[in-house]
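Asks: predicted coordinates and the sequence they were generated for:
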Amino acid sequence: TITDVSAIAEQATALLTTSVSVRAYDPVTDDAFTWVISPAVWGEWLTLDIDPVDQSHFDWTLDTNTAQAFLDERTSALGGNRFLDAEGAVTAVSTAIQSKQTNVSLRLYHHDQQHTVQAGETIASIGRDYGIPYPWIQDANPTVGNALTVGQTLIIPSPDAMLPLPIVENKRIVVSISQQKTWVYENGVLKWEWLASTGINSSPTAPGVFQIQSHEPNAYAGNWNLWMPNFMGIYRPVPTSDFMNGFHGFPTRDGANLLWTNNLGTKVTYGCVLLSNDNVAQLYNWAEAGVVVEIRPYSMSAIQLVSKNLILRKVVYELDDIVVNCSGDGDGNGRSRRPLLHPTR
């Protein structure tokens, strides 16, 4: 029998003093969402166990099912087919409570999607709409041939398949296929703006959200007999192959001929993103593995791009003792930016 609960009450009161701020970042849309969870909320997730030997002391355990249900509900409300790594998220929150940390950072992921084929669509056009290289869609639908039929259902792989490495949040590279330009951002501020060249129509650069995955001082493309300086791989066009498309400088052939030096700003490569030798050398040293690369098929004005991550939209919901903040990009007119490469259908 416990006769004096004052010591336990004092410890419990000391435990229930810190709100936990959970920040969930979506590297695909470049949005961040924050849930501030008060002790009144997360305190309901705890079970206290009093030490039978020293009844002035207790241990606590976190009800993972309740915590996960809370996080799942908030994540589901975000839309966009998003989810959290449930086990990792609950562990991070539990660790924060135990160590009285106030901030938890998590990554949002995306489920695979289903697409119903419409008239006039091809595997390639569907891949462009979703920002997934079309051989990845073929690989996810092994029984589907090249001849699609209207009403057919396809599995669209998650865009997270293109982001296999830990995300570097404070750096981002944007490439516009329509404008043949590259913009480089650090901490939301435009650092460099350069002319670029992407793939020719018969060997196009895929739009999508990718990331820097490799660095090679001088990579060789056997199919084209090209040596490419300061190569940074960003995606595999074919999931079952090891070769990658990426950034590089002016290539050479046969160790002598320097190619495409007068072609920057026009489509000229076989799928990679070409930069000048000086610019690609800067990018090579600046962009570590994990930096996100957005390749956009459409045009965006320089003013809109400069405002990227500087114009914030902030929505605050008060649900019981929970505050939810959403911050992301704007289009310069106070409207939220449409997520990249979500199909219009």
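Replies: Received it, and whenever you're ready, just let me know what you need. Numbers count the residues shown, from 1 in each chain.
Asks: could you use CA atoms for every contact and neighbour count after this?
Replies: OK.
Asks: who are the packing partners of the helix or strand containing Val93?
Replies: Assigned by DSSP states H and E, Val93 belongs to helix 86-99. Under the contact definition 3 or more CA pairs under 8 Å, 6 or more residues apart in numbering; DSSP states H and E, helix 86-99 sits against strand 20-26, helix 64-78, strand 103-110.
Asks: got the angle between that helix and strand 103-110?
Replies: If you take axes from the mean of the first three to the mean of the last three CA atoms, to 10 degrees, helix 86-99 sits at 170 degrees to strand 103-110.
Asks: report the buried residues of helix 86-99.
Replies: Ala86, Ala89, Val90, Ala92, Val93, Ser94, Ala96, Ile97 (16 or more other CA atoms under 10 Å).
Asks: let's have those in CSV, adding distance to Thr266.
Replies: Formatted as CSV, these follow (distance: CA to CA, whole Å):
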residue, distance to Thr266
Ala86, 45
Ala89, 45
Val90, 48
Ala92, 47
Val93, 49
Ser94, 52
Ala96, 51
Ile97, 54
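Asks: structure B:
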Amino acid sequence: MSCLSRAFSILFMTCLAVTAVAVGGAWGRVNEPATESAPAPTQLAISRPPASADPSPSPIPTPLPGPISSSASMRSSGVARGADREIVVSVSEQHLWAYEHGRLVAESVVVTGRPELPTPTGSFHIRTKYSPYRFVSPWPKGSPYYYAPLWSSYAMEYQSDGYFIHDAPWLSDWAYGANVRGGSHGCVNVPTAEMSTVYHWARIDDLVVVQS
């Protein structure tokens, strides 16, 4: 083979080698079908309240009320009644009445707010029900209104600013009916036995009328 032929052969083989590298390299993948899987959908972060060592209980579902076996009389309380189901609280009388279609189904003496922390008057509706519920003081230690955390067996919030109708196991029976101990922090306190009856009878959205 002449030198010219040998040189041409070497050049031809070199070109073939370069072409093979191009096909097998990055350029060759441009025309190949995609083989990479689509990226996994991003997991949405769900915002949850921070864990607490002793969190307040969540509201429980409101049970459907059954027939009330109550010994409450049909006497008139002297307060206005209009809704099919309503709870009426009289601040001046320190008393609560529960009515269904005008029939008195439960009543109780109560303790309402002290003069500087009065129970708001007006028409409201039951917003949430809790059993049990833990009350934590919004006032700091050292405040004359501070109180240590307290548990209630039955609590019904009727005003968005944190006003409840609830039992108060920490009160003595003699404290009810006349604000003997200066009154509550604004809530309507009811003896536990009577509050159990009202709680299990009441429904979300029932009318609450607080009168002066």
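Replies: Received it, and whenever you're ready, just let me know what you need. Note that this is a predicted model, so its numbers are computed, not measured.
Asks: ok, so of the buried residues of helix 86-99 of structure 1, who is nearest Asn103 of structure 1?
Replies: In terms of CA to CA, no member of those lies closer to Asn103 of structure 1 than Ala96, at 7.3 Å.
Asks: mind telling me what that closest one corresponds to in structure 2?
Replies: Using TM-score structural alignment, Ala96 of structure 1 has no partner in structure 2.
Asks: so the longest helix seen in structure 2 matches what in structure 1?
Replies: Ordering each helix of structure 2 by length in residues (DSSP state H) puts helix 3-24 first. Per TM-score structural alignment, helix 3-24 of structure 2 has no counterpart in structure 1.
Asks: can you check stretch 113-125 of structure 2 too?
Replies: So stretch 113-125 of structure 2 sits over residues 199-211 in structure 1, by TM-score structural alignment.
Asks: Asn218 of structure 1 and Ala196 of structure 1, how far apart?
Replies: 19 Å (CA to CA, to the nearest Å).
Asks: these two: which has the busier surroundings?
Replies: Between Asn218 of structure 1 and Ala196, counting by other CA atoms under 10 Å, Ala196 is the more crowded of the two (26 against 15).
Asks: list the contacts of that one.
Replies: By CA atoms under 8 Å, 6 or more residues apart in numbering, the contact set of Ala196 of structure 1 is Gln180, Lys181, Thr182, Leu264, Gly265, Thr266, Val273, Leu274, Leu275, Ser276.
Asks: check which helix or strand covers the aligned residue in structure 2 for the third one.
Replies: Right, Thr182 of structure 1. The alignment partner of Thr182 of structure 1 in structure 2, by TM-score structural alignment, is Leu96. Following DSSP H and E, one finds Leu96 of structure 2 within strand 95-100.
Asks: quick one: that strand to structure 1 mean distance?
Replies: Superposing on structure 1 and averaging over aligned pairs (mean CA distance after the TM-score superposition for structure 1), strand 95-100 of structure 2 comes out at 0.7 Å.
Asks: quick one: the strands in structure 2, in order.
Replies: 85-90, 95-100, 103-109, 122-125, 128-130, 133-135, 150-152, 155-159, 163-167, 188-190, 207-211 (DSSP state E).
Asks: and the last one, what does it pack against?
Replies: Contact partners of strand 207-211 of structure 2 among helices and strands, from 3+ CA pairs under 8 Å, 6+ apart: strand 85-90, strand 122-125.
Asks: which stretch of structure 1 lines up against it?
Replies: Under TM-score structural alignment, the match for strand 207-211 of structure 2 is residues 292-296.
Asks: so Pro191 of structure 2 sits right up against Pro169, yeah?
Replies: Yes. Using CA atoms under 8 Å, Pro191 of structure 2 is in contact with Pro169, at 7.3 Å.
Asks: higher neighbour count, the two?
Replies: Per other CA under 10 Å, whichever of Pro191 of structure 2 and Pro169 has more neighbours is Pro191, with 21 against 15.
Asks: residues contacting the aligned residue in structure 1 for that one?
Replies: Superposed on structure 1 with TM-score structural alignment, Pro191 of structure 2 falls opposite Ser276. By CA under 8 Å, 6+ apart, Ser276 of structure 1 lies in contact with Ala196, Gly249, Phe250, Thr261, Leu264.
Asks: switch to 10 Å and redo it
Replies: Ser276 of structure 1 sits next to Trp194, Leu195, Ala196, Ser197, His248, Gly249, Phe250, Trp260, Thr261, Leu264 when contact means CA atoms under 10 Å, 6 or more residues apart in numbering.
Asks: which residues touch Val280 of structure 1?
Replies: Contacts of Val280 of structure 1 (CA under 10 Å, 6+ apart): Trp194, Pro229, Asn230, Phe231, Met232, Phe247, His248, Gly249, Phe250, Val273, Leu274, Trp286.
Asks: thinking again about what came up before, of the strands of structure 2, flag the one that's most buried.
Replies: Most buried of the strands of structure 2 by mean neighbour count (mean count of other CA atoms under 10 Å) is strand 188-190; its value is a mean of 28.
Asks: which other helices and strands contact that one?
Replies: strand 95-100, strand 103-109, strand 155-159, strand 163-167, helix 192-201 (3 or more CA pairs under 10 Å, 6 or more residues apart in numbering; DSSP states H and E).
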